[in-house]
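[1] 3D, please:
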Amino acid sequence: MKNVVITGTSRGIGFELAKLFANNNHNVLALSRNTKPLEIVNHKNIKVLSVDISDNSDLEKVSSFIKKYWKQVDILINNAGKLINKPFTELSSDDFLEVYKVNVFGVAEITKNLIPFLQKGSHVVTISSMGGIQGSMKFPGLAAYSSAKGAVITLSELLAEEYKEQQIAFNVLALGAVQTEMLAEAFPDYKAPLSAKEMAKYIFDFSLTGNQFYNGKVLQVSNSTP
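    Sure thing, here's the model as predicted:
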């Protein structure tokens, strides 16, 4: 039984991941601003906290919970994401900041908060995007989103180096298109080849075993050529 923290669990991949870990008898701390979907699920292995990862004071709730109930974290999945689809000349500094606060700064802050609870053999998995891979196909309108997803890849590589002596593994999964609510909102007419449930199964397996084979790596999880 692992103690697993997952961000962005109100819908899509994060929602499916929380249920998958819980159904396989792992303890899940599910973090999201909207807690209702998982509260309705009402699984005995899922504890839901209303947390905005872009708000540093909100993250104190996470540390307090772990200190009181768990003492340690085995897996952290940085899944929460923010996407704004606008032509570059229409993107404001506030738009960039809004995206980076969730996709980069939020990832950094929650990881920093959980470092004291990550033991030897722990695995931090950050969900990035094929849009953040250098040399991959890029899409107009995603200057803020894709650049943020590129930044978080480099961040994870640096953390893997910084914490290798403690044997905490940091890896990134750069996902291709997955049929989620976020994708549908940004690209209403696009149909992705994979469902959130299918991708969650892959991430579930990788989170449990990937740190035996990888550290400081980014894996491209896409069935199309970049």
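[2] CA atoms for contacts and neighbours, from now on please.
    Will do.
[3] So which residue of the chain lies furthest out from the middle?
    Thr89 (28.2 Å; CA atoms, centre = their mean).
[4] what residues are up against that residue?
    Listed by CA atoms under 8 Å, 6 or more residues apart in numbering, the contact set of Thr89 is empty.
[5] Please report how far it lies from Gly141.
    10 Å (CA to CA, to the nearest Å).
[6] give the contact list for Val152.
    Asn103, Val104, Val107, Thr126, Ser128.
[7] Can you find which strand in this protein contains the most residues?
    strand 118-129 (DSSP state E).
[8] Now find how far off-centre it is within its chain.
    Relative to its chain's centre, strand 118-129 lies at 10 Å (CA atoms, centre = their mean, to the nearest Å).
[9] same check, this time on stretch 78-95
    With CA atoms, centre = their mean, you get 17 Å for stretch 78-95.
[10] residue ranges of the strands in this structure, please?
    With DSSP E as the criterion, the chain has strands spanning 3-7, 27-32, 46-50, 73-78, 118-129, 169-175, 178-179, 194-195, 218-221.
[11] rewinding a little: and the longest strand of the chain, what's buried?
    Leu118, Ser122, His123, Val124, Val125, Thr126, Ile127, Ser128, Ser129 (16 or more other CA atoms under 10 Å).
[12] returning to that earlier point: with respect to Thr180, which of the contacts of Val152 is nearest?
    Ser128 (14.5 Å; CA to CA).
[13] ok, back up a step: how about the strands of the chain, which one is nearest Asp95?
    Asp95 sits nearest to strand 118-129 of all those, at 18.6 Å, using CA to CA.
[14] let's see this one next to it:
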Amino acid sequence: MKKKNIIITGTSRGIGYELVSLFTDAGHNVLALSRDAAPVSGLDISNCACFSCDITDKKDIARVRDFIKEKWNHVDVLINNSGYLVNKSFSKLKWEDFEDSYAVNVFGAAAMTQAVLPFMTKKGHVVNISSMGGVQGSAKFAGLAAYSSSKGAIITLTEVLAEEYKEKGPSFNCLALGAVQTEMLQEAFPGYEAPITAKQMGQYIMNFSLTGHELYNGKILQVSSTTP
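    Model prediction:
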């Protein structure tokens, strides 16, 4: 497969961290973005660039745009993987909890997409990572009002953008993930052990991001063997 330029957000841990190794091992160029760049920078991978990036900060988004102009000129795949979790009963949720959840899970993903789109062609692919908690009709869990509602919002955003860009591209798809053994899962469901590892899910996401746009656009795929 031809070497591609891949941008991944939320790479300091979990699925995002695994995606960096999977893509670079396959020979692709990766820009790994996270507020904490240390975990990835410590890997010392020649075909991986990384720097601290807060996707809710306009200046950091501008840095991404500048990097693409100077180093790549084009982007093949954008994976909006960053996630922010608040696990708190609804009666105790503050305005700021909702703001923080939507800032990362929706607004930040939208801002990153806006920055990258000018560098993508019709064959490009934007993959938004959502959750089964954001899927209408799926099982819902107490304490996740801010998180799950924001994940529902990114699902709808994916569908709208796919329609808006269906003629000129790129393709937009969303993966709604079920239980995966990550740090975030433990924060949401302490003590629960998922049957799927972060690396296993990362492998699926990598394969889908590279080829899924050939068959799908504007689709929400439920990638879940189980939920807690």
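[15] And the TM-score, once the two are fitted together?
    Overlay of the two chains. TM-score (TM-score structural alignment, normalised by the length of the first structure): 0.98; 226 aligned residues with a CA RMSD of 1.1 Å.
[16] Against Tyr100 of the first structure, how distant is the most centrally placed residue in the first structure?
    In the first structure, the C-alpha nearest the mean C-alpha coordinate belongs to Asn79, at 1.7 Å (CA atoms, centre = their mean). To Tyr100 of the first structure, Asn79 of the first structure is 14 Å away according to CA to CA.
[17] One more: Glu60 of the first structure?
    For Glu60 of the first structure, the distance to Tyr100 of the first structure - CA to CA - is 20 Å.
[18] if you count what's nearby, which of the two comes out ahead?
    Higher neighbour count among Glu60 of the first structure and Tyr100: Tyr100, with 24 against 13, using other CA atoms under 10 Å.
[19] What does that one correspond to in the second structure?
    Matched across to the second structure, Tyr100 of the first structure falls on Tyr102, judged by TM-score structural alignment.
[20] Also Ile153 of the first structure?
    Superposed on the second structure with TM-score structural alignment, Ile153 of the first structure falls opposite Ile155.
[21] what does stretch 81-88 of the first structure contact?
    By CA under 8 Å, 6+ apart, stretch 81-88 of the first structure touches 8, 95, 98-99, 102-103, 140-145, 182, 186.
[22] and of these, the nearest to Leu159 of the first structure?
    Asn103 (15.9 Å).
[23] Identify the residue nearest that closest one in space, chain neighbours excluded?
    Gly81 (5.4 Å; CA to CA, 6 or more residues apart in numbering).
[24] What residue in the second structure is paired with the one you found?
    Per TM-score structural alignment, Gly81 of the first structure is aligned with Gly83.
[25] Repeat that for Ile127 of the first structure.
    Match for Ile127 of the first structure (TM-score structural alignment): Ile129.
[26] what's the distance between its match and Asn73 of the second structure?
    25 Å.
[27] isn't Cys48 of the second structure right up against Leu33?
    No: Cys48 of the second structure is beyond contact range of Leu33, at 10.5 Å (criterion: CA atoms under 8 Å).
[28] These two: which has the busier surroundings?
    Neighbour tally, Cys48 of the second structure and Leu33, criterion other CA under 10 Å: the higher count belongs to Leu33, 28 against 22.
[29] residue in the first structure matching that one?
    Under TM-score structural alignment, Leu33 of the second structure pairs with Leu31 in the first structure.
[30] got it, and Ser171 of the second structure?
    Checking TM-score structural alignment: Ser171 of the second structure goes with Ala169.
[31] so what's its match up against?
    Gly121, Ser122, His123, Val124, Ala160, Tyr163, Asn211, Tyr214, Asn215, Gly216.
[32] what do you get if the cut-off is 6 Å, keeping everything else the same?
    His123, Ala160, Asn211, Asn215 (CA atoms under 6 Å, 6 or more residues apart in numbering).
[33] And the lengthiest helix in the second structure, how far out from the chain middle?
    If you go by DSSP state H, the second structure has its longest helix at helix 145-164. In terms of CA atoms, centre = their mean, the centre of helix 145-164 of the second structure is found 12 Å from the chain centre.
[34] Quick check: buried residues in that helix?
    145-155, 157-159, 161-162.
[35] Pull the most distant pair out of these.
    Top of the distance list for the buried residues of helix 145-164 of the second structure (CA to CA): Ala145 and Ala162, 26.3 Å.
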